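Q: What would the 3D arrangement of this be:
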Amino acid sequence: MMTTEFHKGDRVTWQSHGGTAEGKVLRKITEDTELAGRTVRASKDAPQYLVRSTESGGEAVHKPSALKRKG
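A: I've put the predicted structure just below:
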């Protein structure tokens, strides 16, 4: 199954608790990583993306399937 690939600086949207959130991709994660006290499980075949919300400035990690390219 082919997943969408994102790059640093890409503008994306995702579903959040309060509705649709918008932000930018900070980086692609391709190996298990500790972020904010949590272990992010990722690999080259199953990457995740660190994104920053433009509204709150908060950072979160999402699977590619949860993100949509904006514009």
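Q: Please count neighbours and contacts with C-alpha atoms only from this point.
A: Fine.
Q: isn't H62 right up against V40?
A: No. With contact defined as CA atoms under 8 Å, H62 does not reach V40; the gap is 9.6 Å.
Q: Looks to me like V61 is in a helix.
A: No. Read with DSSP: H, G, I helix; E, B strand; the rest coil, V61 is strand and lies in no helix.
Q: Please name every helix or strand in contact with the host helix or strand of Q15.
A: Taking DSSP states H and E as the definition, Q15 sits inside strand 11-16. With contacts defined as 3 or more CA pairs under 8 Å, 6 or more residues apart in numbering; DSSP states H and E, strand 11-16 has these neighbours: strand 19-29, strand 68-69.
Q: before we go on, could you also do this sequence so I can check it against the first one:
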Amino acid sequence: MTLHTIMPLEDVWEHRGEEDPSAEVRVKGVLMEVRPLDFNRAEIIRLLDGPLDNYLNPAFAPGQIIQYVPSS
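A: The predicted structure follows:
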């Protein structure tokens, strides 16, 4: 990868490798990547697998908050 920038490399690569914790959960037959918020709530990041009509369902849109039971 080539970067053409006037920013110092320390600033460009400062947060490299740091990612938000995410988890994969299946809710109502849809496998999705979520960002846990608290004990039983999570924010949908993206859908990974499920019936195609669920991709158009506003309840499963990225950014929506869902209720789920985390598995340990």
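Q: TM between them?
A: For this chain pair, the superposition-based TM-score is 0.42 by TM-score structural alignment, normalised by the length of the first structure; 38 aligned residues with a CA RMSD of 2.2 Å.
Q: re the thing from before, which one of the helices and strands packed on strand 11-16 of the first structure is the most hemmed in?
A: Sort these by mean neighbour count, taking mean count of other CA atoms under 10 Å, and strand 19-29 sits at the top with a mean of 18.
Q: moving C-terminal of that one, what's the next helix or strand?
A: Criterion used, DSSP H and E; the element after strand 19-29 of the first structure is strand 33-35.
Q: Can you name the next helix or strand after that next one?
A: strand 38-40.
Q: Show me what that next one packs onto, helices and strands only.
A: In terms of contacts (3+ CA pairs under 8 Å, 6+ apart), strand 38-40 of the first structure is packed against strand 33-35.
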